[in-house]
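Colleague: quick check, what structure comes out for this input:
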Amino acid sequence: MAFSFNFDIKVKTDECCQGHAKAEKYQEPCLKTYDIILTSETIYNTAYYEALHEVFRWLLVDDGQVLLATKAHYFGVGGGLLLFERFVEQKGVFEMRPLLDVDEGLQRHVVSLRFRRKNTHVSHSTATDGAARKMT
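Modeller: So this is what the prediction gives:
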């Protein structure tokens, strides 16, 4: 069974964000009003990791969650889950937890990012089989 979702999200902007598409143009504090950020196929290029990370950091409320769906690896542009996980670890802002692994065809994953709390971290690459629900 396949699902496809197409919808428009209207984003409320304020003067710190209005008219700027690139994360480096945002000025802290910006909105901090999203409980959940859903994103898919956004880590295909390592050059975008910094901007994407900053968007998450500035727009997500303190107890919010990013749900990120991705392929294990993107051929041709070099991004993927392992590289993004390493980037997130180096930044030290978020903890990343595996939610779903799909092994059928190209490997796909859904992970959760939440603001890091002291002494918590589960690496997707080192998680036990029980940490992520598998689908084949």
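Colleague: from here on, just use CA atoms for contacts and neighbour counts.
Modeller: Noted.
Colleague: who are the packing partners of the helix or strand harbouring residue 67?
Modeller: Counting by DSSP states H and E, the secondary-structure element that holds residue 67 is strand 60-71. With contacts defined as 3 or more C-alpha pairs under 8 Å, 6 or more residues apart in numbering; DSSP states H and E, the packing partners of strand 60-71 are strand 34-40, strand 108-115.
Colleague: now with 10 Å, please.
Modeller: With contacts defined as 3 or more C-alpha pairs under 10 Å, 6 or more residues apart in numbering; DSSP states H and E, the packing partners of strand 60-71 are strand 34-40, helix 49-59, helix 81-91, strand 94-102, strand 108-115.
Colleague: one more, for comparison:
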Amino acid sequence: MLGDLNKRELLDLIENQVIGRLGCHANGETYIVPVNYVYRDNMIYLHSGMGKKIEMMRANPRVCFQIDEIKDTFRWKSAILHGNFIELSGEERQQAMQGIIHRIMPLTDRPSEEPSHGIKPELHEGIVVCKIELTEISGRCETHEEYD
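Modeller: Next up is the predicted model:
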């Protein structure tokens, strides 16, 4: 059965996942890419090296973010979030980066080989840390009792 996720189901989905898909649009081009993220206080926090998505978000800060949990073809949850890209600096940047590292690193099977979330220390200064200030959230799901 298809349905809408209620607010608690949406928050559970967003808080429990660590990979989402970021959608950017600038200069007539749309770009979607998977990213690691942390959700806190109605914000999605992420980091990236310089490249296409950062250039596009700087040109057009309005973004879309998609998160899902798929058990199989007939049992899934999906959230669509809209918001605005904000590049971070100073203490807020440092806190966001630490939050990302602490959330993602326990999920790797080789944490000692991947310091600071797989980013070589000499490259940390070139990393862009940002947040997406959420303006709209919605979610859908499909469930079937016969498959549970």
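Colleague: now what about the TM-score between them?
Modeller: Structural agreement between the overlaid chains, expressed as a TM-score with TM-score structural alignment, normalised by the length of structure 1, amounts to 0.34; 78 aligned residues with a C-alpha RMSD of 5.0 Å.
Colleague: what's the first-to-last distance across stretch 40-59 of structure 2?
Modeller: 25 Å (C-alpha to C-alpha, to the nearest Å).
Colleague: can you check stretch 14-29 of structure 2 too?
Modeller: Start and end residues of stretch 14-29 of structure 2 are separated by 27 Å (C-alpha to C-alpha).
Colleague: in structure 2, which spans are strands?
Modeller: Under the criterion DSSP state E, structure 2 carries strands at the ranges 2-4, 19-26, 29-36, 38-40, 43-48, 62-72, 75-87, 128-142.
Colleague: just checking, what packs against the third one?
Modeller: Contacting strand 29-36 of structure 2 under the criterion 3+ C-alpha pairs under 10 Å, 6+ apart are the following elements: strand 19-26, strand 43-48, helix 52-59, strand 62-72, helix 90-104.
Colleague: among these, which comes closest to residue 10 of structure 2?
Modeller: For those, distance to residue 10 of structure 2 was read as C-alpha to C-alpha. The smallest value, 9.8 Å, belongs to strand 62-72.
Colleague: the inter-axis angle of the closest one versus strand 29-36?
Modeller: Counting by axes from the mean of the first three to the mean of the last three C-alpha atoms, to 10 degrees, strand 62-72 of structure 2 lies at 60 degrees to strand 29-36.
Colleague: would you indicate which residues of strand 62-72 of structure 2 are buried?
Modeller: Within strand 62-72 of structure 2, the residues that qualify as buried are 62-69, counting by 16 or more other C-alpha atoms under 10 Å.
Colleague: please apply the same query to stretch 91-100 of structure 2.
Modeller: For stretch 91-100 of structure 2, a neighbour-count test (16+ other C-alpha under 10 Å) marks 93, 96-97, 99-100 as buried.
Colleague: could you dump these to TSV with distance to residue 53 of structure 2?
Modeller: Formatted as TSV, the entries for the buried residues of stretch 91-100 of structure 2 read as follows, by distance: C-alpha to C-alpha, whole Å:
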residue	distance to residue 53 of structure 2
93	18
96	19
97	18
99	21
100	18
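Colleague: nearest to residue 133 of structure 2 among the residues you listed?
Modeller: Relative to residue 133 of structure 2, and with distances defined as C-alpha to C-alpha, the nearest of those is residue 96, at 13.4 Å.
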